[in-house]
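In: Any chance you can model this:
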Amino acid sequence: MGIIGSTITPFKATAFQTGKDFFDVTEKDIAGKWAVFFFYPADFTFVCPTELEDLGEHYDMLQKMGVEVFGVSTDTHFSHKAWHDTSEKINKIKYAFLGDQLHTLSKNFGVLREEMGLADRATFVVDPDGVIQLMEQTCEGVGRNANELVRKIRAAQYVRNNPGQVCPAKWEEGSDTLAPSLDLVGKI
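Out: I've put the predicted structure just below:
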């Protein structure tokens, strides 16, 4: 069975977030909200800070869309703070970083590389019911694009709020959608 459509499993992780003390996050904290879990291999690396910065530049927009964002790696919350304090790119980020040193989240989402103890580069979007609606996973050297993530979240929110409608390829907010029916078969 695939992970899309499955419900997230219970977890507890300690977070670091700019301007806050360390704090715990569980699945209960995201109940009733949209959430992004943005897994990356490790702090103090190369592609990761470029992706995290890109996502950080979209954080305010995502917050306005009702979406909470969590950067997740198998590092500790202490490592996240140290990286924040020493990296110009990471220092600008406002969203929370979850420490996953026990690999709970990485295993729950199926992205742990057991032989290395690191998470794959993967993104999961969870709806307000705790159901995984979107996922993206890339190889180590390929970074993600936050613009495309935002587009996909808008589409997922639209579909949730408009039962019977679906968003075609390259759909942008305000564009035409489709209402799947027998009348459309063979006409698209």
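In: make it CA atoms for all contacts and neighbour counts henceforth
Out: Fine.
In: Am I right that residue 15 is in a strand?
Out: Yes. The assignment for residue 15 (DSSP: H, G, I helix; E, B strand; the rest coil) places it in a strand.
In: That one: what's it in contact with?
Out: 22, 23, 24, 25, 77, 96, 97, 98, 99 (CA atoms under 8 Å, 6 or more residues apart in numbering).
In: do that again at 10 Å, thanks
Out: Each residue near residue 15 by CA atoms under 10 Å, 6 or more residues apart in numbering is listed here: 21-25, 70-72, 76-78, 80-81, 95-100.
In: all strands for this protein, in order.
Out: Under the criterion DSSP state E, strands of the chain are mapped to 12-16, 23-26, 34-39, 67-73, 96-99, 112-113, 118-119, 121-126, 132-138.
In: Please work out which of those is packed deepest.
Out: Among the strands of the chain, ranked by average contacts under mean count of other CA atoms under 10 Å, first place goes to strand 96-99 (a mean of 26).
In: what packs against that strand?
Out: strand 12-16, strand 23-26, strand 34-39, strand 67-73, helix 77-86 (3 or more CA pairs under 10 Å, 6 or more residues apart in numbering; DSSP states H and E).
In: how does it look with 7 Å?
Out: strand 12-16, strand 67-73, helix 77-86 (3 or more CA pairs under 7 Å, 6 or more residues apart in numbering; DSSP states H and E).
In: neighbouring contacts of that strand?
Out: 13-17, 69-77, 80 (CA atoms under 7 Å, 6 or more residues apart in numbering).
In: Another sequence for comparison is provided below:
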Amino acid sequence: MSLLNTTVKPFKASAFKQGKFIDVTDADLKGKWSVFFFYPADFTFVCPTELEDLADSYAEFQKLGVEIYAVSTDTHFCHKAWHDTSAAIKKINYTMVGDPTHTISRNFDVLIEDAGLADRGTFVVDPEGKIAILEVSAGGVGRDAKELLRKIKAVQYVAAHPGEVCPAKWQEGAKTLAPSLDLVGKI
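Out: Below is the predicted model of the structure:
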């Protein structure tokens, strides 16, 4: 069963953000757009390249009213240690959530049970707490923050403009479509 359009299940976790340990719950998602960015593990290879890419684009996400939650099955202590030792991870100002109990990874259906690690899953959550976009990638394939930003702009546009949809490769300011009987077979 797809998680698309379902409400994020309840959770509570410890996280590391901007030099502090904080608690994060599903209630924190209400009223704003969020990205849950699952990755396999701290101190690895593809993961820091993805997280650094997100860090480099974090201001753009913030301009869209989007908060980022990077999640792995490591602890918040491990996230701090990685932050303190890696130049790429040191750039991060968004929330790094620890999921050692695997609750959040199971809630989002990205836990690799036999490994105790999360798949590379990206979930965009709307202000009502519903999953609007989801994507799960192979472990060896890194994701692109610019493409995620494009998708978020599209889903936000559609949410704000009922009756319109964004075609392939849509960019902000480009023409959208208004599905109707008149368009059937003409695209």
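In: Overlay them and tell me the TM-score.
Out: Superposed pair, TM-score by TM-score structural alignment, normalised by the length of structure 2: 0.99. Supporting alignment: 187 aligned residues with a CA RMSD of 0.6 Å.
In: now, among the contacts of strand 96-99 of structure 1, which is nearest to residue 160 of structure 1?
Out: Among those, residue 69 lies closest to residue 160 of structure 1 (CA to CA), at 19.2 Å.
In: Hmm, residue 35 and the closest one touching each other?
Out: Yes. Residue 69 of structure 1 is within contact range of residue 35, at 5.7 Å (criterion: CA atoms under 7 Å).
In: Figure out which of the strands of structure 1 is closest to residue 1 of structure 1.
Out: Using CA to CA, the nearest of those to residue 1 of structure 1 is strand 132-138, at 13.0 Å.
In: Superposed on structure 2, what's the mean shift for that closest one?
Out: In the superposition with structure 2, the average deviation recorded for strand 132-138 of structure 1 is 0.8 Å (mean CA distance after the TM-score superposition for structure 1).
In: Now do that strand: everything it contacts.
Out: 3-8, 121-127.
In: quick check: angle from it to strand 34-39?
Out: 20 degrees (axes from the mean of the first three to the mean of the last three CA atoms, to 10 degrees).
In: ends of stretch 113-123 of structure 2, how far apart?
Out: From its first residue to its last, stretch 113-123 of structure 2 covers 19 Å (CA to CA, to the nearest Å).
In: where does that stretch sit relative to the chain's centre, distance-wise?
Out: 13 Å (CA atoms, centre = their mean, to the nearest Å).
In: What of stretch 33-46 of structure 1?
Out: 7 Å.
In: what do you get for stretch 52-69 of structure 1?
Out: On CA atoms, centre = their mean, the centre of stretch 52-69 of structure 1 falls 10 Å from that of its chain.
In: Sort out which residues of that stretch are buried, please.
Out: Neighbour-count burial for stretch 52-69 of structure 1 flags 52, 53, 54, 55, 56, 57, 59, 62, 67, 68, 69 (criterion: 16 or more other CA atoms under 10 Å).
In: same deal with stretch 174-187 of structure 2?
Out: Buried-residue list, stretch 174-187 of structure 2, by 16+ other CA under 10 Å: residue 176.
In: Provide the contact partners of it at residue level.
Out: For stretch 174-187 of structure 2, using CA under 7 Å, 6+ apart, the contacting residues are 163, 164, 165, 166, 167.
In: Pull out the buried residues from these.
Out: For the contacts of stretch 174-187 of structure 2, buried by 16+ other CA under 10 Å: 165, 166.
In: Looking at the contacts of stretch 174-187 of structure 2, which are in helices?
Out: Using DSSP state H, no member of the contacts of stretch 174-187 of structure 2 falls in helices.
In: Could you export the contacts of stretch 174-187 of structure 2 as TSV, including distance to residue 138 of structure 2?
Out: TSV is the format used below for the contacts of stretch 174-187 of structure 2 (distance: CA to CA, whole Å):
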residue	distance to residue 138 of structure 2
163	34
164	32
165	28
166	26
167	25
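In: In this structure residue 117 of structure 2 contacts residue 40, no?
Out: Yes. The pair residue 117 of structure 2 / residue 40 is scored as a contact, 5.2 Å apart, by CA under 7 Å.
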